[in-house]
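*Asks:* Give me the fold of what follows.
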Amino acid sequence: MTVTPVRTDFTTPHPLTGTQRVSGGFALMDALHRHGVQHIFGYPGGAILPIYDELHQAESRGWLQHILVRHEQGAAHAADGYARATGRVGVCFATSGPGATNLVTGIATAQMDSVPLLVITGQVSRSAIGTDAFQETDIFGITLPIVKHSWVVRDPRDMGRIVAQAFYIAAQGRPGPVLIDVPKDVGQELFPYTPVPPGSLVPRGFTPPPTAPDGVIHQALEMIRGSRRPLLYVGGGAISAGAEGLLAVLAKRFRIPVTTTLMGKGAFDENDELSVGMLGMHGTAYANFAVTECDLLIACGARFDDRVTGKLDTFAPRAQVIHFEIDPAEIAKNRRPELAVVGNLKHSLGRLLDCCQPNEPPLSTAATWLQCIADWKQRYPLMTPPASGDIYPQEVLIAVRDLAPDSFVTTDVGQHQMWAAQYLRNGPRQWISSSGLGTMGFGVPAAMGVLTALPDQQVICVAGDASILMNIQELGTLAQYGLPAKVIIINNQWQGMVRQWQESFYQERYSASNMNNGMPDFVALAAAFGIKGLCIHAREDLHSGLQAALEHQGPVLVDVRVRRDENCYPMVPPGKSNAQMVGLPSHPELAVASSRDCRKCGFTTAVDHLFCPACGAKL
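*Replies:* Model prediction:
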């Protein structure tokens, strides 16, 4: 569909009446178009029908395109995927009552992961609000804890102003979801419309992000120069800020290793020698060892959440902390930093690099520190699947990495998500996963959103056999719009992560986690939606089957039957420090004490390795 450019004219005759008196629904569509909205994900219903009537007119004029989902939760996740892939505000519609409440999980997902979302809901007429009218819910009140801001439009004359404020708040500072609730009669009422130009107002009470003082920037630089074992700890804020390029310059100038969170994947090239991959509960061993031994932790757009830190008082126990963060509320929320650099991350890093000398040398201890990390990488690599027997889930992700290295990847939540995070290497905005809320059923609708925004890109959804059933109906949306997502199910016939925890911590009492009984024939189910389906049982068919799926022009669902009882390792058990991982490969011939003094410099190591992190001497 060809979409017209954003309009800059400010005379808006109604397409049906030809007058300046327009409906609230028309004012909404006009305002969305002025803010550059090209796609809306939604599902109609009674209270939002006036808006959908105007949406019909907007589509016929080429203003935008509506994507009809099969469930409102799918609309929120699709708008979320759209926003993560592009950095633009994603937009979704739903009607009042159950339509609005079906969006709640998607709104909370966006809030936890700081995704800019504009959610528009229908509401019963103004006179019926508070009477328990048919399909009435207080979605404004329900969503107060999970949005940046929200409005109930009481007067259609406020529509342009509210939409302009909504876009500003959703995208500025730390991004997040906002909600506009529109009573049915507000959508119908005619009034003389005066458009509000995008960006022409700053909402009252909204505080722009602060700018760190020069002295703080200089202090951060001196702390980096004075460190011996620094580590960059990078979260999703780096991607939101578009700071990937500056992070790479900083890391390479001083030769600082980089670890990322689940949200931060793609912020630094994971093929680079400085990358140590993801840290945390299912992070790489070498990332978790590095954070345990570092003496300076440079947190960039990260929030020290529990899946990263493990036992909080043992996280980075030797390190001073510099925290670069746009949201002052995150400073010292979990870990108190020695230095807080509050402000836009891209701006702050740019100023820090500007303060460097033209030929700033790497840190004098960089080679020693990187050699120690290289030793951990060699001794504790991610698991390499054996060459015989059942298909291992890890080798499915390795095959995806080899066959589609530049693809956008969405995931559901569970073991397959962690394996994907461990083995795939993605560019900025190419990793799209529900990280903070851990929302099962996120992957397929998120893939719809990515493909709607970027139809020429290859998009792969990595799903689990349990989680995909949460929003399996969206295969219908893929079919209707011909969105060529490749959905790869890592099928172990379990709620895999639940089973792993039950095995590890609940004495193998597998309560309500076996999905074998009642599992659908996924290939037949795909065919029922008009989508190509494949099932791969044998490892000799894995590469050829995945290649055939990737080469198919339309959407494909691939059911890969994998080893049933494989666990996701390494794993930091609850209540343990990041250095106390289980599931590491065993190397008895290399085993040394996990706590040992270096005979050369006296440094006491906290983790198991061969070389002293402080001086490089062999232990």
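
*Asks:* use CA for all of it now, contacts and neighbours both
*Replies:* Noted.

*Asks:* ok but Ala251 is inside a strand, no?
*Replies:* No. Assigned with DSSP: H, G, I helix; E, B strand; the rest coil, Ala251 falls outside any strand and is helix.

*Asks:* Can you verify my assumption that Gly266 contacts Asn426?
*Replies:* Yes. Gly266 lies in contact with Asn426 (CA atoms under 8 Å); the separation is 5.0 Å.

*Asks:* how many other residues sit next to the closest residue to Asp306 other than its chain neighbours?
*Replies:* Once flanking residues are discounted, Asp306 sits nearest to Leu312: 7.3 Å by CA to CA, 6 or more residues apart in numbering. Leu312: 19 surrounding residues under other CA atoms under 10 Å.

*Asks:* next one: the one 5 residues further on
*Replies:* One way to gauge burial is a neighbour count; for Pro317, by other CA under 10 Å, it gives 15.

*Asks:* Check whether it really touches Thr292, as I assumed.
*Replies:* Yes. Counting by CA under 8 Å, Pro317 touches Thr292, with 6.3 Å between them.

*Asks:* tell me how far the strand or helix carrying Ile107 is from the chain's mean position?
*Replies:* Per DSSP states H and E, Ile107 falls inside helix 104-112. Mean-position distance between helix 104-112 and its chain equals 11 Å (CA atoms, centre = their mean, to the nearest Å).

*Asks:* which helices and strands does it pack with?
*Replies:* In terms of contacts (3 or more CA pairs under 8 Å, 6 or more residues apart in numbering; DSSP states H and E), helix 104-112 is packed against helix 72-86, strand 177-183.

*Asks:* Could you check how far the spatially closest residue to Gly106 that is not a sequence neighbour is from Ala100?
*Replies:* With CA to CA, 6+ apart as the criterion, Gly106 has its nearest non-adjacent residue at 4.9 Å, and that residue is Ala76. For Ala76, the distance to Ala100 equals 10 Å [CA to CA, to the nearest Å].

*Asks:* Which one's more surrounded, these two?
*Replies:* Ala76 (35 against 27).

*Asks:* need the contact list for that one.
*Replies:* Neighbouring residues of Ala76 by CA atoms under 8 Å, 6 or more residues apart in numbering: 41, 91-92, 103, 106-107, 119.

*Asks:* Widest-spaced pair of these?
*Replies:* Maximum pairwise distance among the contacts of Ala76 (CA to CA): 13.6 Å, between Phe41 and Ile107.

*Asks:* so how many other residues sit close to Ala299?
*Replies:* Neighbours of Ala299 using other CA under 10 Å come to 24.

*Asks:* Distance of it relative to Glu222?
*Replies:* 16 Å.

*Asks:* Over to Val409?
*Replies:* 38 Å.

*Asks:* before we move on, what about Arg561?
*Replies:* Arg561 is 53 Å from Glu222, by CA to CA.

*Asks:* When these two are compared, which one has more neighbours?
*Replies:* Between Arg561 and Glu222, counting by other CA under 10 Å, Arg561 is the more crowded of the two (22 against 12).

*Asks:* Let's see this one next, to set against the first:
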Amino acid sequence: MLGNGDLILRYLEHLGVEYVFGVPGGSIEPFYDALARSERRGGIRAITARHETGAAFMAEGYARETGKIGVCCSTAGPGATNLLTGVASAYADGIPMLVITAQTALDRFGQGSFQDTSCTGIHTVEMFAKCTRYNTLISHPAQLETKLLQAVSHAMGNQPGPAHLGIPLDVMRHRIPDNEIDATLNAFTNHEVAPSDHSTKSALNELESARKVTLVLGEGASEASELLVRLAEARDWLMVTTPRGKGLIDSFHPLYRGVFGFAGHESASDALREDSADLVVAIGTALDEVSTSGWDPTTILSERLIHISNNPVDLSRSTMARLVVLGSPKLLFESISNALGVDSVSQSNRSVFYNDRLPANTRFDDPEKCFDRSGPIKGQTLMTYMSRICPQNTRVLMDAGNSFLWGIHYWNIHRPMNMHPGANHFHIGLGFAAMGWAIGTSVGMASANPDHPVVCFTGDGSYLMAGQELTTALQENLNILMVVLNDSSLGMVSHGQKLSGGEQLATRLPRVDFSMIARALGVESYRIETMEQFADLDIKGILSRPGPCLLDVIVDGDQVPPLGSRIKVLTSSIQTHE
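*Replies:* Below is the predicted model of the structure:
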């Protein structure tokens, strides 16, 4: 006889899941018993985070790297509430995740059980209601199988995101015969929707007659990205990406003009204005603050917009557009390419020339500082240098704060010729922008694919929040390079206060030697104060061997990151309410 935890794991195995990320505890123990049985037979294995928020971030990293559903779990009470920030982050970025939290036994609901999170206690199912695509309490063992499949179907649908199952102790412990676990039922996970014939013809008519077109690739354009590049080359269309779409186009492609939106490039804004684009075609983007440069009406948000997405929620924001198309961008542009006589199968035919300088067609805020090795290490220099020396298969994550500002603007993408068209090696958690997001997510990503190096850029403030997850990477012997931007400050907040005219308050941090902390944990580490010291490091060697390494990089806190669009939104809100 096995338990319901075994049933859950057998279904997840059918989906190709390899790990469950979590922290054990009393009420979730039957599920960990099932994980122990699974590991003994070579099945799904538990990876233990140091905090449940980190477990949720790890599940997100696993999902980002594999395209499978990420799975995290927690015990009742604070275990469940600790998961919330990580689950909300996955919800904001549309990451498919199965979230399993424990409840006390059903017959103890309302009796003041230890860590009671039932509907009569601290009601965690209600807490998850607004940051999940599916959310339910399993109130009877007979519900488990059906609700599990419904959860997976919602998580991996056209509006992907986390699905939550609250499972009481006695329901998880419920015994079932081994022969009942045959996984004959299947979750509905194939959601590719073909655009209507009318929408396809309308889009073709618009694009055929337009003289100047600029494509905007968001994260939802990933599967169509290679096709879109070929189409742009054939028609001489310009291309930009949103911050979340960064990485889908090689930074050195001659038709690429950079990132538009949060921490973006002026050259991308120019490519979207009326004198450069008769039509702006936005693909797979939510048209939120960060992807529209604070809802700028002179660029994306105009009557020149054609908006294409698999996600109907994205399209609900494009009320000003001349055309919206619901459906798979890949299917739509395959039809359009064929109609325009563009080969939708062959490789890109426009050569990409790399050099030791910056991409020629992208306008950077401070290009001269990208190669300035004098004095303290500058964020501009660090990102330019690291993006040039890291192997092309490196997965790169930028944490909330100055890290993702510097990374969005100054990290240059090199896409190898054999890279899968839908793959993206550049990652930011920009939807919810949780500090410490990149730390846990890098652990999940490295777990999913230990053969490729992972580089995580984080700030000292974020590392003080979540740096303990590095010990999970140590325990799992994962190839992660943790780069801590150390300026003894909550840097993004501090610069934001200065630029918006706010009070200078509560942003100073103590001087911490993170390399010493890492060594105390048993992790290889280095403290870097100059670019000369950086150049002496064998970064490629570090990234070629298993196990984590930490770089404590003392950065120039006086350098102002590209915060312009964010400050514009903050100050306009202040002016509106005065």
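
*Asks:* now what about the TM-score between them?
*Replies:* Laid over one another, the chains give 0.87 as their TM-score (TM-score structural alignment, normalised by the length of the second structure), with 536 aligned residues with a CA RMSD of 2.5 Å.

*Asks:* picking up where we left off before, just say which of the helices and strands packed on helix 104-112 of the first structure is most tucked in.
*Replies:* helix 72-86 (a mean of 30; mean count of other CA atoms under 10 Å).

*Asks:* Alignment lookup: Met281 of the first structure to the second structure.
*Replies:* Alignment note (TM-score structural alignment): Met281 of the first structure maps to Phe262 of the second structure.

*Asks:* Name all residues that make contact with its match.
*Replies:* Taking CA under 8 Å, 6+ apart, we find Phe262 of the second structure in contact with 243, 289-294, 405, 563-566.

*Asks:* same check, this time on Ile146 of the first structure
*Replies:* 107-108, 111, 177.

*Asks:* any idea what it aligns with in the second structure?
*Replies:* Checking TM-score structural alignment: Ile146 of the first structure goes with Cys131.

*Asks:* Over to Ala47 of the first structure?
*Replies:* Aligned partner of Ala47 of the first structure by TM-score structural alignment: Ser27.

*Asks:* do the same with Gln458 of the first structure
*Replies:* That one, Gln458 of the first structure, aligns with Pro453 by TM-score structural alignment.

*Asks:* any idea how far its match is from Thr530 of the second structure?
*Replies:* 24 Å.

*Asks:* Give me the more crowded residue out of these two.
*Replies:* Ranked by neighbour count (other CA under 10 Å), Pro453 of the second structure and Thr530 place Pro453 first, with 28 against 17.

*Asks:* From Val290 of the second structure, how far out is the more buried one?
*Replies:* Distance from Pro453 of the second structure to Val290 of the second structure, by CA to CA: 28 Å.

*Asks:* now do Asp343 of the second structure
*Replies:* For Asp343 of the second structure relative to Val290 of the second structure (CA to CA), the value is 33 Å.

*Asks:* higher neighbour count, those two?
*Replies:* Val290 (21 against 15).

*Asks:* I figured the more buried one was touching Gly245, is that so?
*Replies:* No. Judged on CA under 8 Å, Val290 of the second structure makes no contact with Gly245 at a distance of 11.3 Å.

*Asks:* Show me where the stretch 101-250 of the first structure has its helices.
*Replies:* 104-112, 139-142, 159-171, 184-188, 214-225, 236-240, 244-254 (DSSP state H, counting those that start in this stretch).

*Asks:* how far apart are the shortest one and its match in the second structure?
*Replies:* Once fitted to the second structure, helix 139-142 of the first structure is off its aligned match by 1.2 Å on average (mean CA distance after the TM-score superposition for the first structure).

*Asks:* For burial, what's the neighbour tally of the residue nearest to Ala549 of the first structure when sequence neighbours are not counted?
*Replies:* Distances taken as CA to CA, 6+ apart place Val556 nearest to Ala549 of the first structure, at 6.1 Å, with adjacent residues excluded. Val556 of the first structure is flanked by 30 other residues according to other CA under 10 Å.

*Asks:* Residue in the second structure paired with Val556 of the first structure?
*Replies:* Structural alignment (TM-score structural alignment) places Val556 of the first structure against Cys549 in the second structure.

*Asks:* That match is in contact with Leu481, isn't it?
*Replies:* Yes. Here Cys549 of the second structure reaches Leu481: they are 4.9 Å apart, a contact under CA under 8 Å.

*Asks:* Touching both of the two, which residues are there?
*Replies:* Ile542.

*Asks:* Contact partners for Leu332 of the second structure?
*Replies:* Contacts of Leu332 of the second structure by CA under 8 Å, 6+ apart are 194-195, 200.

*Asks:* Per the alignment, name the residue of the second structure opposite Asp105 of the first structure.
*Replies:* Quick fix: residue 105 of the first structure reads Thr, not Asp. In the second structure, Thr105 of the first structure lands on Thr85 (TM-score structural alignment).

*Asks:* Next one: its match relative to Leu301 of the second structure, how far apart?
*Replies:* 31 Å.

*Asks:* got the contact list for the aligned residue in the second structure for Gly187 of the first structure?
*Replies:* Matched across to the second structure, Gly187 of the first structure falls on Met172, judged by TM-score structural alignment. Taking CA under 8 Å, 6+ apart, we find Met172 of the second structure in contact with 3-5, 30-31, 141.

*Asks:* how close does Met172 of the second structure get to Gly22 of the second structure?
*Replies:* 16 Å.

*Asks:* Ala268 of the second structure now?
*Replies:* Ala268 of the second structure is 41 Å from Gly22 of the second structure, by CA to CA.

*Asks:* How about Leu272 of the second structure: what's its closest non-neighbour residue?
*Replies:* Nearest to Leu272 of the second structure is Thr299, by CA to CA, 6+ apart, at 4.9 Å.

*Asks:* Contacts only, for that neighbour.
*Replies:* 269, 272-274, 292.

*Asks:* residue ranges of the helices in the stretch 201-350 of the second structure, please?
*Replies:* 225-235, 266-272, 312-315, 329-339.

*Asks:* closest one to Phe432 of the second structure among those helices?
*Replies:* helix 312-315 (16.4 Å).

*Asks:* so where is that closest one in the first structure?
*Replies:* Taking TM-score structural alignment, helix 312-315 of the second structure hits residues 328-331 over in the first structure.

*Asks:* Can you find the partner of Ala194 of the second structure in the first structure?
*Replies:* Per TM-score structural alignment, Ala194 of the second structure is aligned with Thr211.

*Asks:* nearest spatial neighbour of that match, skipping sequence neighbours?
*Replies:* Gly343 (4.9 Å).

*Asks:* try Asp565 of the first structure
*Replies:* Nearest to Asp565 of the first structure is Asn492, by CA to CA, 6+ apart, at 7.4 Å.

*Asks:* Brilliant, that's me finished.
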